[in-house]
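Novice: Need coordinates for the below:
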Amino acid sequence: MARVRRGQGELEGQVLGALSEADGPVSAAWVQQRLGDDLAYTTVVTILTRLLAKDVVARERQGRSFLWTPTADVARLAALRMRRLLDGERDREAVLASFVTALPPGDERVLRALLEDAEPGPANTRNTSPADRSGTQC
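Specialist: As a prediction, the model looks like this:
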């Protein structure tokens, strides 16, 4: 039976997720075992090294190998992927506009609230959460 190929970035998310479930620093072999037998050890090490370059994991030497620890969560990794895609586009404004107009209303409200919270100035002095404002028109 043919193996199902993972989507781009999916394996990185799975590796980071496995690290996040660990009680402390773990080896690449631990991650490999956690994710299943269909992954080669070298694949896991490659993914961990890519995550290190993205600054979402840290490593410490133990003997001849490394122990790995997450420094960010899966949401941060997804945000980095989104940023990388955006950085690769010539017309950032058009891409952002298309992204926002394609969002479901609930996601658009959350995004608007997050952007409002990030803006300095008088509009940012309210002490309310995005959920508190989700029913307001933006």
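Novice: Going by C-alpha atoms from here, please, whenever you check contacts or count neighbours.
Specialist: Will do.
Novice: Mind jotting down where the strands sit in this protein?
Specialist: For the chain, applying DSSP state E gives strands covering 57-62, 65-70.
Novice: Buried ones in stretch 51-69, by neighbour count?
Specialist: Residues Leu51, Leu52, Val56, Val57, Ala58, Arg59, Phe66, Leu67, Trp68, Thr69 are the ones in stretch 51-69 that count as buried (16 or more other CA atoms under 10 Å).
Novice: Against Glu10, how distant is Gly36?
Specialist: Note on Gly36: its distance to Glu10, by CA to CA, to the nearest Å, is 15 Å.
Novice: Please provide the structure for the following sequence as well, for comparison with the first:
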Amino acid sequence: MPGTSGWFKEGAVRGFGELESAVMEWLWDKGEPATVRQVHTVLCERRELAYTTVLTVMDNLYKKGWLRREPAGRAHRYEPVANREQYGAQLMREALDASGDREQALLNFVGRMSLEEAVALRQALSTYERKISGK
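Specialist: Okay, here's the model as predicted:
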């Protein structure tokens, strides 16, 4: 089972609130469905939280479409609908859509990349171009 280091990081998962981020980080790390009780127990190792607070946050994430749930006795087991990478890609898509000038936004984004990130982007673009061209 994953440890608790890294949760409650400032801006760990952008787009989520602090507690939503902590829940999502832990569920992604765990890699399998978990009950509110399990999440509450782990998050309380770092900070005092009411069970109902964690329940509300997880229910909100479910209603927003970020978690799915299945009955588990009188409770539910929750799991993320998307992985971290899919979530990050959606945030990037939303940021690009919200920019006034997509070309400038992309140039600014690329201009902040490390060499390793630029190489990974070039490889991803090549793979995508081959995929859509049918080659």
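Novice: still on that earlier bit, now the strands of the first structure in CSV, please, with extra columns for distance to Ile47 of the first structure.
Specialist: Output for the strands of the first structure, formatted as CSV (distance: least, CA to CA, whole Å):
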stretch, distance to Ile47 of the first structure
strand 57-62, 11
strand 65-70, 12
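Novice: closest one to Leu85 of the first structure among these?
Specialist: strand 57-62 (20.9 Å; CA to CA).
Novice: count of neighbours near Leu55 of the second structure?
Specialist: By other CA atoms under 10 Å, the residues close to Leu55 of the second structure number 16.
Novice: measure the counterpart of Leu106 of the second structure in the first structure to Asp38 of the first structure for me?
Specialist: Aligned counterpart of Leu106 of the second structure in the first structure: Leu96 (TM-score structural alignment). Using CA to CA, Leu96 of the first structure is found at 38 Å from Asp38 of the first structure.
Novice: which one of these two has more residues nearby?
Specialist: Leu96 (12 against 9).
Novice: who touches that one in this structure?
Specialist: For Leu96 of the first structure, the contact set (CA atoms under 8 Å, 6 or more residues apart in numbering) is empty.
Novice: Ignoring the adjacent residues along the chain, who's closest to Leu67 of the second structure?
Specialist: Pro80 (4.4 Å; CA to CA, 6 or more residues apart in numbering).
Novice: of Gly36 and Glu10 of the first structure, who's got more company?
Specialist: Glu10 (12 against 9).
Novice: residues in contact with the more buried one?
Specialist: Counting by CA under 8 Å, 6+ apart, Glu10 of the first structure has no contacts.
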